[in-house]
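J.: Model the structure of this input:
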Amino acid sequence: MPVSSPANRLSNRRVLVIDDNADAADTLVAILSLLGHDAVAAHNGADGLRAAERQQPDVVFLDLGMPGMDGFEVARAMRLIAGLETVRIVALTAWRDDATRARARSAGFDRHLTKPTSIEVIEEIIVES
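T.: Next comes the predicted model:
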């Protein structure tokens, strides 16, 4: 289903993007907002956890390689927050090796996407959530 279809526009979701690359996070949020989603960005792990508690997102796109609290730590912490135990957490990272994918699964991620990825793939994941 194309990203711009009316069915996708009607299925807006709460989306949180956590990435220390502010330009990448803010660009993805802008695109998702144009597609009708309630999207917000956080640029580090601690802010991401606070935003998740506040927003109660349907899906989180989370970078793995962030300074301080990395994406693995954020995902584990998010799974312990009341109301976020089943939120869909998707790794959005440049790391694509099998060991990283396994580590992400064990940290609580539901999916693993490698950068760059298409907005169509991102939108499919959001609509599924």
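J.: okay, CA-based contacts and neighbour counts for the rest of this
T.: Will do.
J.: mind checking the longest helix of the chain?
T.: Longest helix of the chain, by residue count under DSSP state H: helix 22-34.
J.: one more to line up against the first:
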Amino acid sequence: ARPAATGRARRQLVILIVEDNTDLAATYRTLLERQGHHVTVVHTGADAVTATEANLFDVVLCDLGLPDMDGYTVARAVRSRPHGAGLRLIAVSGFSRGTDRTLAQEAGFDAHLAKPLPLADLLDLLER
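T.: Have a look, this model is predicted:
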């Protein structure tokens, strides 16, 4: 197991955080930037889709419960575009029942993490 939130990541990633809770988004941003990653934050699904069209990200960390469209819709929209195939999409949700994980996988997410976000698990996913 990795020590929580210490040290630098092996490689710097460009990460998009899609989270409507501004305090939570700021916390995720700070934790990931401390690991040496470059982080952009948006608060709606529409902004997430637009951001992934305009910028190249390595990873998109997307809340499933967004105000304008759910994270599943965001994932399908991102995956349907030419650049979407190469992105790593990670669903973040307050729910982690088996059906939530299955729906996330079917929508195109590569992984699913439950809130509160386990930092060690996230860092392990990013290192893969």
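J.: follow-up on the earlier one: which elements pack onto the longest helix of structure 1?
T.: strand 14-18, strand 38-42 (3 or more C-alpha pairs under 8 Å, 6 or more residues apart in numbering; DSSP states H and E).
J.: residues in contact with that helix?
T.: Val17, Ile18, Asp19, Asp38, Ala39, Val40, Ala41, Ala42, His43 (C-alpha atoms under 8 Å, 6 or more residues apart in numbering).
J.: Where does Ala102 of structure 1 fall, secondary structure wise?
T.: helix 98-107 (DSSP states H and E).
J.: ok, and for that helix, which residues are buried?
T.: Arg101, Ala104, Arg105, Ala107 (16 or more other C-alpha atoms under 10 Å).
J.: Most widely separated two among those?
T.: Arg101 and Ala107 (9.9 Å; C-alpha to C-alpha).
J.: picking that back up, which helix or strand lies directly C-terminal to the helix holding Ala102 of structure 1?
T.: Counting by DSSP H and E, what follows helix 98-107 of structure 1 is strand 111-114.
J.: what's the following helix or strand after that following strand?
T.: Using DSSP H and E, the helix or strand that follows strand 111-114 of structure 1 towards the C-terminus is helix 119-128.
J.: quick one: that next one to helix 22-34, angle?
T.: If you take axes from the mean of the first three to the mean of the last three C-alpha atoms, to 10 degrees, helix 119-128 of structure 1 sits at 60 degrees to helix 22-34.
J.: what's the offset of helix 119-128 of structure 1 from the middle of its chain?
T.: 11 Å (C-alpha atoms, centre = their mean, to the nearest Å).
J.: just stretch 57-72 of structure 1 next, same as before
T.: On C-alpha atoms, centre = their mean, the centre of stretch 57-72 of structure 1 falls 7 Å from that of its chain.
J.: winner for burial among the helices and strands packed on helix 22-34 of structure 1?
T.: strand 14-18 (a mean of 26; mean count of other C-alpha atoms under 10 Å).
J.: Next, the mean deviation of that one compared to structure 2.
T.: By mean C-alpha distance after the TM-score superposition for structure 1, the fitted strand 14-18 of structure 1 averages 0.6 Å away from its aligned residues in structure 2.
J.: counterpart of Asp23 of structure 2 in structure 1?
T.: By TM-score structural alignment, Asp23 of structure 2 lines up with Asp23 in structure 1.
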